[in-house]
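1. My questions concern the predicted model and sequence given below.
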Amino acid sequence: MDQKIALKEWAVAVKALAEGKQIMVLRKGGIAEETKDFQLKSPRFFLLPAYEHQRPELLKEAYRDDLQAVLDAWTPGSSTVEIAAYAEAADDIEIHDQATVDLLADYHIWTDTFTEERLKWKRKQPLHLLLLRVYLLDRPVRLPMQEAYTGCKSWVNLEPFAADAVAHPVLSDEEFERRTAEIRAALTR
């Protein structure tokens, strides 16, 4: 990838994306967002696992063990961060109402409480549904942890690293197209 930009997302959500359990994220932007709202800064980006704000009660029961697995593998205060995946945004759909958010319930790991809170926060700003084609790096990249990677913000610029990373899609073309079509169809109900 030319740019070394990363989207910060809950580590448990990155795990779900990397395992093909979901193909979407719901974004409003972080508290420390420069623009005060969410903007898709690049159509291709790495996924930076974030550990702030993850709580089991905000995940559907079936995904709570995934959160525990992520937390068990994490070392608080680690001097490095691992990048294991990148994504291409297939779509950025703005959502403005609860009824539309409710149509997505079968396609993500979060509880209704989480999605309702996400929609209500910064009420005047839309909730962004990003449909993501995710790729796993054959060899994850370890980068020194930097202060710039912390805090409540959506995007971070990663320090330069070797650009020869080889990656493979998590889902086949057919499966990805089927799932995106299913989500888009759900939104038109």
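-> On my side now, so go ahead. Predicted model, so just to flag it, every value in this text is computed and none were measured.
2. use CA for all of it now, contacts and neighbours both
-> Will do.
3. now the strands for this structure?
-> For the chain, applying DSSP state E gives strands covering 5-10, 24-27, 44-50, 80-95, 127-144, 155-157, 167-169.
4. Nearest to residue 66 among those would be which one?
-> Set against residue 66 and scored by C-alpha to C-alpha, those come closest in strand 5-10, at 11.6 Å.
5. What is the closest one packed up against?
-> With contacts taken as 3 or more C-alpha pairs under 8 Å, 6 or more residues apart in numbering; DSSP states H and E, strand 5-10 sits against strand 44-50, strand 155-157.
6. another one to put next to it:
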Amino acid sequence: MPTPSHSPGWYPDPDGAPGQRWWNGIGWSDARRSVDGGRVAPTAPPAIAAPPVAPAAPPSAPVVYSASNPAPQYPGQYGAAPGTPGYTPRASVTLDARQNPRAVHSFVAGLIAVFFNVLLVPSILAIVLGAQALTRSNQLRAAGQEDKTRGLAVAGFAMGVVGGVWGLIQGLIFVIGFLPVFFFDVS
């Protein structure tokens, strides 16, 4: 059975009747022909009709929107503008630090670790507090509660790692800089 991608032509009758039926490229026509002993009885296929063309719409004048003729509004597409009927303010995202206070502490320690990492203490604090905050976040999720502080915990942990690596690199540079002073007399 041909599909719409097949070209027009004679194909075996889809109804199971003997002979062939004309497929016009879109659907089956009523034109049929018989096949006698392997030979096709001479019949002309029906003319292929061109698809109907929709009449062109007459050009219209451009629409000018104004206060007396406002543009159409499509509710739900962008939402209503502030100050118009139907406007509902979006709920602001609030962090409930009481659920997971160590996430906030980890974030602050991570910020300090990136900018002012004295003896790697802020880095260590950010990493430890971040790990504890992530554990608490997993507990809250397992209990079915929403946890909005997980991002702070991840950021604090990551900044603690970055600050710690940067602090170690700075410490190594410092120690390598003083090695010649301890082992070689430069007087």
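-> Arrived safely. Computed from a predicted model, the values in this text were never measured in an experiment.
7. Drop the TM-score for these two in here.
-> The TM-score (TM-score structural alignment, normalised by the length of the second structure) is 0.17; 55 aligned residues with a C-alpha RMSD of 5.2 Å.
8. Tabulate the strands of the first structure (CSV), appending distance to residue 181 of the first structure and mean neighbour count.
-> Below are the strands of the first structure laid out as CSV (distance: least, C-alpha to C-alpha, whole Å; neighbours: other C-alpha atoms under 10 Å):
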stretch, distance to residue 181 of the first structure, mean neighbour count
strand 5-10, 24, 22
strand 24-27, 13, 22
strand 44-50, 20, 24
strand 80-95, 11, 18
strand 127-144, 10, 19
strand 155-157, 27, 19
strand 167-169, 18, 15
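9. State the distance from the nearest residue to residue 180 of the first structure once chain neighbours are set aside to residue 94 of the first structure.
-> Nearest in space to residue 180 of the first structure, with sequence neighbours left out and distances taken as C-alpha to C-alpha, 6 or more residues apart in numbering, is residue 131 at 7.1 Å. Residue 131 of the first structure sits 11 Å away from residue 94 of the first structure, going by C-alpha to C-alpha, to the nearest Å.
10. got it, and residue 119 of the first structure?
-> In terms of C-alpha to C-alpha, residue 119 of the first structure sits 11 Å off from residue 94 of the first structure.
11. before we move on, what about residue 144 of the first structure?
-> Taking C-alpha to C-alpha, one finds residue 144 of the first structure at 34 Å from residue 94 of the first structure.
12. Longest strand in the second structure, please.
-> strand 28-33.
13. Quick check: buried residues in that strand?
-> 28, 32-33 (16 or more other C-alpha atoms under 10 Å).
14. With stretch 167-182 of the second structure instead?
-> So for stretch 167-182 of the second structure, counting by 16+ other C-alpha under 10 Å, buried means residue 167.
15. longest helix anywhere in the second structure?
-> Assignment by DSSP state H gives helix 150-183 as the longest helix of the second structure.
16. need the contact list for the residue lying closest to residue 86 of the first structure once chain neighbours are set aside.
-> Spatial nearest neighbour of residue 86 of the first structure, chain neighbours left out: residue 46 (3.8 Å); criterion: C-alpha to C-alpha, 6+ apart. Going by C-alpha atoms under 8 Å, 6 or more residues apart in numbering, residue 46 of the first structure touches 4-7, 83, 85-87.
17. try 6 Å this time
-> With contact taken as C-alpha atoms under 6 Å, 6 or more residues apart in numbering, residue 46 of the first structure is in contact with 6, 85-86.
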